Every structure is written in C-alpha cells, then in structure tokens.
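Trainee: this is a predicted model, with the sequence first.
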Amino acid sequence: MEGRVSFHRLTEEIDLTLACCCELNTALGGGSPAPLVTGLGVDIRAGDLFPATFPDKGPELPLRGARNITGGPNSGQVLDIYDTAVGMLRIGPFTYEPLRGVDLWLDQSDDFILQHLSTTPAVEAPHFVHHIRVTLKFIQQHPFPAVTVFPDNRPHYYRRDEQTGCWVPVRF
C-alpha cells in the first residue's frame, strides 16, 4: 500500500489514455444502448485493466451523495477521500447550501426521479432511484451539515476492519 498516490497528486506527468466510450463501449441489445463496461479495475503490479464491479460503496454514502448533488465546495475538482499511505478514508468536513425544493423532489415518483435526475435513465443501475431518495432525505434532514454533521469541523475517518472487511469509524 505504501508509496501509491492518486494521479492528481503525482509530481510526474501521467499520460493516461483510455477509449471506453461511444460505440467502443456500447451494447445495442435489449432495446436501448447500454455500456459494456461500467467499472474498471487496475492490477497495478501487472498493469492490466479489467471490468470490475464495486458492491461496497463505502461509508456515509448519503453524505457523500449530498456533496455531489448540491455541488458542494470544489465540486469540479477530483475528490480523493482514500489515503493509501495510512489506509484510511476521510470524509469532509464540508458544507452546502440548503437544497430548495427537496420536499418536492421527494414527493415525485420513482420514474420521474429516474427521468429527471439521471443522465442515462434507460440504463441506470437498479439502486439508482433508491440512492437518490436516500441522499435527498439526508439533505432534507441536514440542510446545514456544518452544524449537524461536522459540528466540530473535523473530518470523519474510516478504516477497513481486517477481520470483517467492514468500514469502521476511527477517532483521533
């Protein structure tokens, strides 16, 4: 684990070229075009790329989703929440403006949410609408996360438990 950092933190220039878009990554069966590969893994020792799925989405998914939906601070920048050097995931602290109309969004049907909050409604994963609803509910319950989620202005840290593989909170 030591010595690995995200590409955007390296001082060396990395030229990463990957063509997994448009017709090169599109299946036309089933009525709607759909991506052939939606996740990618890298074997850093061999340098091989392979299709991958990630069933474990990590801790505090509604909080992390709220940052994305609300366009939180630095939303255009790469968000690197995992530090490989220490093996910990770091969330926040951050804030966002209260989302106007969150109650109206939560009153909509699943199909309405799918059609209006997805860029690819015909091929979304089955959990998409549920994830959006949970995130919107979180935003509704925490309109000011600096007060209710990060009252001490400290990040939330997590580490994988070696025995169970589950994310566990870490306090400093």
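Mentor: Now that the structure is in, tell me what you want to look at. Numbers count the residues shown, from 1 in each chain.
Trainee: hey, let's count contacts and neighbours off CA atoms from now on
Mentor: Will do.
Trainee: mind checking how far the nearest residue to Pro98 once chain neighbours are set aside is from Leu79?
Mentor: Spatial nearest neighbour of Pro98, chain neighbours left out: Pro143 (4.6 Å); criterion: Cα to Cα, 6 or more residues apart in numbering. Plainly put, Pro143 is 21 Å away from Leu79 if you go by Cα to Cα, to the nearest Å.
Trainee: what do you get for Asp103?
Mentor: Counting by Cα to Cα, the gap from Asp103 to Leu79 is 28 Å.
Trainee: so if I had to pick from those two, which one is more boxed in?
Mentor: In this view Asp103 and Leu79 are compared by other Cα atoms under 10 Å, and Asp103 has more residues nearby, 13 against 10.
Trainee: hmm, the more buried one is touching Gln141, no?
Mentor: No: in this structure, Asp103 is not within contact of Gln141 by Cα atoms under 8 Å, at 10.7 Å.
Trainee: and Arg67, how many neighbours?
Mentor: Arg67: 21 surrounding residues under other Cα under 10 Å.
Trainee: before we go on, here's another structure to hold up against the first:
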Amino acid sequence: MVLKINNELIEDFSSFEDLLNNYPDLAETSINWKNSEIKTVYKHDRFVYIGQREMGILDTSDQNVNVIGSEDATTCHIVILKNLTTQSYGIIHIDSHRENQLEKLVLAMVQNYKTDSETSQNNLNTKFEVYIVGGYNDEKDTSRQITRTVMNYMISEQTKLFHLKLACAGFINTRTVENLENEILNYPAPIHYGVAVNGKSGLIFPAKFISHAPDKDIRMLKSNVVLVYNSKEGRICVPVFDYDSCSSAKLWIQVNDDIILNNLSTSPKVEPSHFCDDMRNMFKRMVTDPDPHETLFKNNSDRYYSLNNETLDWELDNPELYGSNHTKDKQQFSLTDFIRTAKKI
C-alpha cells in the first residue's frame, strides 16, 4: 500500500525526469496531456473554483456542480485524486513544501464518506488515482521542493494506495520565454497554470476560469489549508479564520507592480496578469475589515455561499447579516512600516 505506476511499486523518488524516463507510458500520457487544448470554464459549466491552500471534493452525483478546478499555479502544484471506491474527486492547490498539504485532502476524502458502520480497516484500504499538474523548472527550485514533498508522502504512506496517472509538472510543464534582444534574459515559465475535472464525464483537462468567485480577496487572507466545497454540503464554505492586519496595507495598495512581484511572488517573471491586482484587493480587504470576526464572520460563523440556479453565481447566504462595511481606518502608515513588512514577507 503506497505509490504505484502501472501496478509497479515506487520505492524512491529523485525527479520527474528520472521517473518518466523509467515509465514511458506515463511520460507519453503526460506529454499528450501537456499538448492538449486549454479550455475555458464558464458559469454555464456550473463550477467551483479552488484557490491556493484550498481543497474541494466533488461527487459524480452532485446536482449543483459539474466541474471543479484551480489555476494560477506557477511553482504551486494542483493535485486531483480520484477515490476508486466512491468514484469521487478531490482537488487541492498546494503552495508549500514545508507541510504535508496533500495528506489533508486524503484525510478529508476518507472522512467525508466514512459512516458509523465502517471499520477503520475499510478506510485503511482506500485507493486513489493521482493527477499532478503545475510546477515547472523554476530558477529558485521551489517547484522541485514541493514535488518531493508530494511524492515522498505518497511513497511513505502505508495505509493508502496511490496510482500515479498524470505528471504534467517539472520539466514537462516548462517552456522557455525567449528575449530576442538579449539571450541572457531567456527564462523558464510554466506551460499550464490550471486544471479541472468534470465530475460527470471524468474528463481532466487543462483549464482557465472565467471567474475566481466568490470573495477571492477574503479567501486569500487565510493561512491554513481548508476544505471549501464538498458535494455532501452542496455549498461553498469559507471557515472562520483570523488574520493580523498588515500595518502597511495601504502602502501595498499603492505600490507599482514590480515591487509587488519582487516581494510577494515565488516566480515574479511568470505570474498571471491579474496577480498584482489580486494582491492589492487582498490588502484592501485588510484595510476595510481589520477585525474579520466583527465584519466577515458574524457570530463567529462560517461564510456559506449557494449557487443561484438562474444566474449561476455563488451568492452569500444571509447577506443581510453583513451589510455594507465602511470601516474608517485611523492607523497611520509610514515608509518604515512598509519596508519592515516587505522584509518579513
């Protein structure tokens, strides 16, 4: 019970290059997937967007949602798991090698379908298909560190069986951006930033999304990995969390793109075009909502969103509880505060 490719046990991992050289079938599948067309996911597809440090679980029988996926992965990895017992799909957007984020999805998928009548032994034998997308041969080697954490977890996990079916990551997911004026400035970049799965058809495809709603600016502020959607509930949930309001938030809103990219990104040369605006919106939320328990999580309650079957928008449940927040921020900000915060980040 660990990691297998073509039913062959994988006992160690060095790199995707070595792995795919040893398993040409997996290499062919991954290269073919890399060369497939990127599809845009629209509202009529009835989708859930999973952001960084978020997880989702989609059943094939879900009546509200057909598609679940994520994008904006540069050094991050997006992993899709298929539970071969329940046929459900799980997805997670992994952004760090310092914690075992994939294990959180595995545990959530097992727990989500556990009943009182099931024994612990039933759950020890869970089998998953694994699809990895994202990460590239970046200049800081950040992607490779995340890859090792993901792969080593599956190899060492003794209670679950993983079948690796797709590895569009690392060197396979890397292209070179050429600068015709100065060859020295050529640099690597990802080919694919996103992936989605259609729960009805089982199709896993390169994806970009028409929207990252709801409330992306709020969701970006959390620090823990959280489950934001599962088909049992049928609603998007942003669990209660807290954050320390950044003393330099107002200044971050005003600085130019280069400062944001060079201080807040692991891959400043290859971030999607909306990255800087997303970061500014996050800092704006800090300014307008310095105390999230007062304005964002009333009565210490999670935020729930339901899909409007007419507009196909995810709408906040009980919006009347929140009202309009016109918080007046009385803090004073200095350039010293800004530089100190930038160094911490």
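Mentor: Noted; the coordinates are in hand. Worth saying up front: this structure is predicted, and the values here are computed from it rather than measured.
Trainee: about what we covered before: now which residue in the second structure aligns to the residue nearest to Pro98 of the first structure?
Mentor: Residue pairing (TM-score structural alignment): Pro143 of the first structure is matched to Pro290 of the second structure.
Trainee: the lengthiest helix in the first structure vs the second structure, average offset?
Mentor: Longest helix in the first structure, counting residues (DSSP state H): helix 128-141. Following superposition, helix 128-141 of the first structure is found to deviate from the second structure by 0.8 Å on average (mean Cα distance after the TM-score superposition for the first structure).
Trainee: picking up where we left off before, any idea which helix or strand carries the residue nearest to Pro98 of the first structure?
Mentor: For Pro143 of the first structure, there is no host helix or strand (DSSP states H and E).
Trainee: which residues touch it?
Mentor: By Cα atoms under 8 Å, 6 or more residues apart in numbering, the residues touching Pro143 of the first structure are Tyr96, Glu97, Pro98, Leu99.
Trainee: give me that answer again for 10 Å
Mentor: Neighbouring residues of Pro143 of the first structure by Cα atoms under 10 Å, 6 or more residues apart in numbering: Ala66, Thr95, Tyr96, Glu97, Pro98, Leu99, Arg100, Val102, Val149.
Trainee: repeat that for Val134 of the first structure.
Mentor: Leu61, Pro62, Leu63, Gly65, Ala66, Leu106, Gln140.
Trainee: how about the nearest residue to the aligned residue in the second structure for the fourth one, chain neighbours excluded?
Mentor: In the second structure, the residue paired with Gly65 of the first structure according to TM-score structural alignment is Met220. Once its chain neighbours are removed from consideration, Met220 of the second structure has its nearest residue in Met282; the separation is 6.6 Å (Cα to Cα, 6+ apart).
Trainee: with Pro151 of the first structure instead?
Mentor: That would be Pro145: by Cα to Cα, 6+ apart, it lies 7.8 Å from Pro151 of the first structure.
Trainee: equivalent analysis for Glu124 of the first structure, please.
Mentor: Ser118 is the one closest to Glu124 of the first structure (Cα to Cα, 6+ apart), at 7.6 Å.
Trainee: please identify the buried residues of stretch 231-246 of the second structure?
Mentor: Using 16 or more other Cα atoms under 10 Å as the burial criterion, the residues of stretch 231-246 of the second structure that qualify are Ser231, Gly234, Arg235, Ile236, Cys237, Val238, Pro239, Phe241, Ser245, Cys246.
Trainee: who are the neighbours in contact with the alignment partner in the first structure of the third one?
Mentor: Just to be clear, that refers to Arg235 of the second structure. Here Arg235 of the second structure is matched to Met88 in the first structure, going by TM-score structural alignment. Met88 of the first structure is in contact with Ile81, Tyr82, Tyr157, Tyr158, Arg159, Arg160, Trp167, Val168, Pro169, Val170, counting by Cα under 10 Å, 6+ apart.
Trainee: swap in 8 Å and give it another go.
Mentor: Tyr82, Tyr157, Tyr158, Arg159, Arg160.
Trainee: counterpart of the last one over in the second structure?
Mentor: Right, the one you point to is Arg160 of the first structure. In the second structure, Arg160 of the first structure lands on Leu307 (TM-score structural alignment).
Trainee: count of residues packed around the closest residue in space to that match that isn't next to it in sequence?
Mentor: Leaving out its chain neighbours, the residue that sits closest to Leu307 of the second structure by Cα to Cα, 6+ apart is Trp314, at 4.5 Å. Using other Cα under 10 Å, Trp314 of the second structure has 21 other residues around it.
Trainee: the stretch 51-200 of the second structure: strands as residue ranges?
Mentor: Using DSSP state E, counting those that start in this stretch, the strands of the stretch 51-200 of the second structure run over 54-58, 67-70, 77-83, 89-94, 127-133, 161-168, 174-177, 187-190, 195-198.
Trainee: of those, which is nearest Phe47 of the second structure?
Mentor: strand 67-70 (4.5 Å; Cα to Cα).
Trainee: what's the matching range in the first structure for that closest one?
Mentor: Against the first structure, strand 67-70 of the second structure falls on no residues (TM-score structural alignment).
Trainee: and that strand, what does it pack onto?
Mentor: Here strand 67-70 of the second structure touches strand 47-49, strand 89-94, strand 195-198, strand 204-209, going by 3 or more Cα pairs under 8 Å, 6 or more residues apart in numbering; DSSP states H and E.
Trainee: buried residues, stretch 312-319 of the second structure. List them.
Mentor: Neighbour-count burial for stretch 312-319 of the second structure [16+ other Cα under 10 Å]: Leu312, Asp313, Trp314, Glu315, Leu316.
Trainee: the last one matches what in the first structure?
Mentor: The pairwise alignment with the first structure assigns Leu316 of the second structure to Pro169, based on TM-score structural alignment.
Trainee: what of Leu3 of the second structure?
Mentor: Aligned partner of Leu3 of the second structure by TM-score structural alignment: none.
Trainee: for Leu3 of the second structure, the count of nearby residues, please.
Mentor: 27.
Trainee: what separates it from Glu28 of the second structure, distance-wise?
Mentor: For Leu3 of the second structure relative to Glu28 of the second structure (Cα to Cα), the value is 19 Å.
Trainee: quick check: which element contains the aligned residue in the second structure for His116 of the first structure?
Mentor: Structural alignment (TM-score structural alignment) places His116 of the first structure against Asn263 in the second structure. Applying DSSP H and E as the criterion places Asn263 of the second structure in helix 257-264.
Trainee: kind regards, and thank you for your time.
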